[in-house]
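[1] coords please:
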Amino acid sequence: MAEHEHGSMNYEPQQKTFDGFMTFVTRSAVVILAILVLLAIFAG
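    Reported below is the predicted structural model:
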């Protein structure tokens, strides 16, 4: 079995995926809140 050295893993792809996911979630939350506010103003 190969020896693993702690801290030697390349985590750049995982970091990019996480950053993209967080951007998507943040933008989605802003859009959903904007829709809810517009609905409260014009449909209420």
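
[2] only C-alpha atoms for contact and neighbour calcs from this point on.
    Noted.

[3] List the residues that contact residue 34.
    By C-alpha atoms under 8 Å, 6 or more residues apart in numbering, no residues touch residue 34.

[4] element containing it, please.
    Element membership for residue 34, per DSSP states H and E: helix 12-42.

[5] Now find how far off-centre that helix is within its chain.
    Offset of helix 12-42 from its chain centre (C-alpha atoms, centre = their mean, to the nearest Å): 8 Å.

[6] in the chain, which residue is closest to the centre?
    Centroid check for the chain by C-alpha atoms, centre = their mean gives residue 22 as the closest residue, at 1.5 Å.

[7] helix/strand/coil for residue 5?
    coil (DSSP: H, G, I helix; E, B strand; the rest coil).

[8] Let's compare: structure for the following, please.
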Amino acid sequence: MSDYKHGEMDITAQEKTFNGFLKAATYVAGASVVVLLFLAIFNS
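    The predicted model follows:
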């Protein structure tokens, strides 16, 4: 544990994964809103 230096780890892969997750979550939330609006408008 003495070799660990705070802030020196390369986290580019984690950042790309997290940004992709946020983008996917945004698309899923938007699609859910569209589906709910469609159901609210066209459901009799």
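
[9] Overlay the chains and give the TM-score.
    Remark: TM-score between the superposed chains equals 0.89 [TM-score structural alignment, normalised by the length of structure 1]; 44 aligned residues with a C-alpha RMSD of 1.3 Å.

[10] picking that back up, mean shift of the helix holding residue 34 of structure 1 relative to structure 2?
    In the superposition with structure 2, the average deviation recorded for helix 12-42 of structure 1 is 0.4 Å (mean C-alpha distance after the TM-score superposition for structure 1).

[11] so where is that helix in structure 2?
    Mapping helix 12-42 of structure 1 onto structure 2 (TM-score structural alignment) gives residues 12-42.

[12] Any buried residues in the matching stretch, and which?
    The neighbour-count check on stretch 12-42 of structure 2 (16 or more other C-alpha atoms under 10 Å) flags nothing as buried.

[13] hmm, back to that, would you mind measuring from the residue nearest to the centre of structure 1 to residue 11 of structure 1?
    17 Å (C-alpha to C-alpha, to the nearest Å).

[14] does residue 2 of structure 1 count as helix, strand or coil?
    Going by three-state DSSP: residue 2 of structure 1 is coil.

[15] Count the residues that sit near it.
    4 (other C-alpha atoms under 10 Å).

[16] Could you check how far it is from residue 11 of structure 1?
    From residue 2 of structure 1 to residue 11 of structure 1 the distance is 19 Å (C-alpha to C-alpha).

[17] Ok, residue 5 of structure 1 next?
    14 Å.

[18] I'd like to know how far residue 42 of structure 2 sits from residue 32 of structure 2.
    Taking C-alpha to C-alpha, one finds residue 42 of structure 2 at 15 Å from residue 32 of structure 2.
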